[in-house]
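Trainee: using only what follows, build the 3D model:
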Amino acid sequence: MTDNIVWHNAAVNHRERQLRNGHQPCLLWYTGLSGSGKSTIANAVDRLLFNLGCSTYLLDGDNVRHGLNNDLGFDDTSRVENIRRITEVSRLMLDAGLIVGTAFISPFIADRAKAKALAGNAFIEVFVDTPLAICEQRDPKGLYKKVRAGEIAHFTGISSPYEAPQKPDIHVNTVELSIEQAARQVLAYLRGQGIVANN
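Mentor: Predicted coordinates for the structure are as follows:
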């Protein structure tokens, strides 16, 4: 970083935004295999929070790769850079006072640790725990079929590693829970932590 770049302090501060929004900002970091249900659950939580009057935004892996990260591939180096950029965008959204959801595989523990270090206490790791066999059975985008046909390389859980969280803040078992139940589990956690009011 050059010495000529200086952080600009905004006229509206973080605390003012938090008071206007009526809730604490936080970063809900959904992680899990492709097809685990991350985006579906994250969207369901986002809807619940929005209906409660919360200021939210959801960053989805595919959506971000249409624009901000469309120059990146899927090799390990590109995946690390993908998550680094998302972490920086999330930090700006936290500063705006939002409840930010990120639905990304984010396969590496080290990358998620960096996101946590940047977001601090606002970071909430949500492990969407779905066995590989069930993810492959669901295969909502047909990706596993392409992997097995040799059309896709560097696929998490098969040809590229996935490092599951050891102590996630929220552990969602999609084998036992419906989408609605999983979303309610996340909301209950936010209420329990005082991030969202109990009303």
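Trainee: CA only for contacts and neighbour counts going forward, please
Mentor: Will do.
Trainee: what are the ranges of the strands in this protein?
Mentor: 26-31, 56-60, 99-103, 123-129, 170-173 (DSSP state E).
Trainee: show me what the lengthiest helix in the chain is packed up against.
Mentor: Counting by DSSP state H, the longest helix found in the chain is helix 76-95. Here helix 76-95 touches strand 26-31, strand 99-103, helix 109-119, going by 3 or more C-alpha pairs under 8 Å, 6 or more residues apart in numbering; DSSP states H and E.
Trainee: let's see this one next, to set against the first:
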Amino acid sequence: MTRSSNVTWHEQSITKQERRERNGHHSFVVWLTGLSGSGKSTIANELAYQLYKDGVQVYVLDGDNVRHGLNGDLGFSDDDRRENIRRIGEVAKLFTDAGSVVITAFISPFKEDRSQVRELLDADEFIEVFADCPLDQCEARDPKGLYKKARNGEIKGFTGIDSPYETPDHPEVVLNSGEYNPAECAGQILHYLKERKLIKGKDS
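Mentor: Got it, this is the predicted structure:
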């Protein structure tokens, strides 16, 4: 990656901590990763809705949505996938610095890329959530018809078919998204966030 030259970092007049205090909650990234069809986007939006109802400043960065604009110039080669995740990591960090909670829903198949995003953030700002759904179930769902196209050779380098997915080693949360519905999966994430006191529970 080419680095910009002749640029200087300017400190903000409002700190991240001050923004958190105004919002009344911690800021962090919930990073949903998993195969296509594992339920990431649906779970992310269900979680966002639950947090929003509780007064949390929250936004969802969805893989397809981001490729309509910010990352519209990227394809699906390994290099482009890495750049896709690098950019999303930088955007997620900005949301965190702004005192907000950001939920991302990306396949993000490579461990190294996810680790690099984690390193951008402080220790309590990156929550990796693995949507663990077996390939056969993801393929049976095939909500976008992508597995069928990959099997027919219409799509090359499709994760889970002819491109690898590297399972997280130590995710903060593992969801059995093949067995539990999106609301139940979102509830498991909420339980973790409250247990870690990243957001307030009802009795707080």
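Trainee: returning to what we had before: only the buried residues of the longest helix of structure 1, if you could.
Mentor: Of the residues in helix 76-95 of structure 1, Arg79, Val80, Asn82, Ile83, Arg84, Ile86, Thr87, Ser90, Arg91, Met93, Leu94, Asp95 count as buried by neighbour count, 16 or more other C-alpha atoms under 10 Å.
Trainee: give the aligned range of that helix in structure 2.
Mentor: The aligned range for helix 76-95 of structure 1 in structure 2 is 78-97, by TM-score structural alignment.
Trainee: once aligned to structure 1, how far is the matching stretch on average?
Mentor: Mean deviation of stretch 78-97 of structure 2 from its aligned counterpart in structure 1 after superposition (mean C-alpha distance after the TM-score superposition for structure 1): 0.5 Å.
Trainee: how about the contacts made by the residue nearest to the spatial centre of structure 1?
Mentor: The centroid of structure 1 falls nearest to Thr102 when counting by C-alpha atoms, centre = their mean (2.3 Å). Going by C-alpha atoms under 8 Å, 6 or more residues apart in numbering, Thr102 of structure 1 touches Leu27, Leu28, Trp29, Tyr30, Ala42, Leu58, Leu59, Asp60, Gly61.
Trainee: can we see that at 7 Å?
Mentor: Contact analysis of Thr102 of structure 1 by C-alpha atoms under 7 Å, 6 or more residues apart in numbering lists Leu28, Trp29, Tyr30, Leu58, Leu59, Asp60.
Trainee: related to what we said a few turns ago, please identify the most buried of the helices and strands packed on helix 76-95 of structure 1.
Mentor: Across these, averaging neighbours per residue (mean count of other C-alpha atoms under 10 Å) puts strand 26-31 on top, at a mean of 26.
Trainee: for that one, packing partners?
Mentor: When contacts are defined as 3 or more C-alpha pairs under 7 Å, 6 or more residues apart in numbering; DSSP states H and E, strand 26-31 of structure 1 packs onto strand 99-103, strand 123-129.
Trainee: format the ones you listed as CSV; extra columns: distance to Ala10 of structure 1.
Mentor: Output for these, formatted as CSV (distance: least, C-alpha to C-alpha, whole Å):
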stretch, distance to Ala10 of structure 1
strand 99-103, 20
strand 123-129, 23
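Trainee: just so I know, which of those strands lies nearest His154 of structure 1?
Mentor: strand 99-103 (18.9 Å; C-alpha to C-alpha).
Trainee: now the closest one: how far from the chain's centre is it?
Mentor: 5 Å (C-alpha atoms, centre = their mean, to the nearest Å).
Trainee: give me the mean deviation of it from structure 2.
Mentor: Strand 99-103 of structure 1 sits 0.5 Å off on average (mean C-alpha distance after the TM-score superposition for structure 1).
Trainee: of the helices and strands packed on helix 76-95 of structure 1, which is nearest Gly142 of structure 1?
Mentor: Among the helices and strands packed on helix 76-95 of structure 1, the nearest to Gly142 of structure 1 by C-alpha to C-alpha is strand 99-103 (18.4 Å).
Trainee: quick revisit: adding distance to His8 of structure 1 as columns, could you present the strands of structure 1 in a markdown table?
Mentor: Below are the strands of structure 1 laid out as a markdown table (distance: least, C-alpha to C-alpha, whole Å):
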| stretch | distance to His8 of structure 1 |
| --- | --- |
| strand 26-31 | 22 |
| strand 56-60 | 23 |
| strand 99-103 | 22 |
| strand 123-129 | 24 |
| strand 170-173 | 35 |
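Trainee: out of the ones you listed, which comes closest to His66 of structure 1?
Mentor: Smallest distance to His66 of structure 1 across these (C-alpha to C-alpha): 10.3 Å, for strand 56-60.
Trainee: what's that closest one aligned against in structure 2?
Mentor: With TM-score structural alignment as the criterion, strand 56-60 of structure 1 aligns to 58-62.
Trainee: which residues touch that stretch?
Mentor: Contacts with stretch 58-62 of structure 2, where a contact means C-alpha under 7 Å, 6+ apart, come from Ser41, Ala44, Asn45, Ala48, Tyr52, Ser100, Val101, Val102, Ile103, Thr104, Ala105, Phe106.
Trainee: switch to 10 Å and redo it
Mentor: Outside stretch 58-62 of structure 2, the residues that touch it by C-alpha atoms under 10 Å, 6 or more residues apart in numbering are 27-32, 40-42, 44-45, 47-52, 88, 91-92, 95, 99-106.
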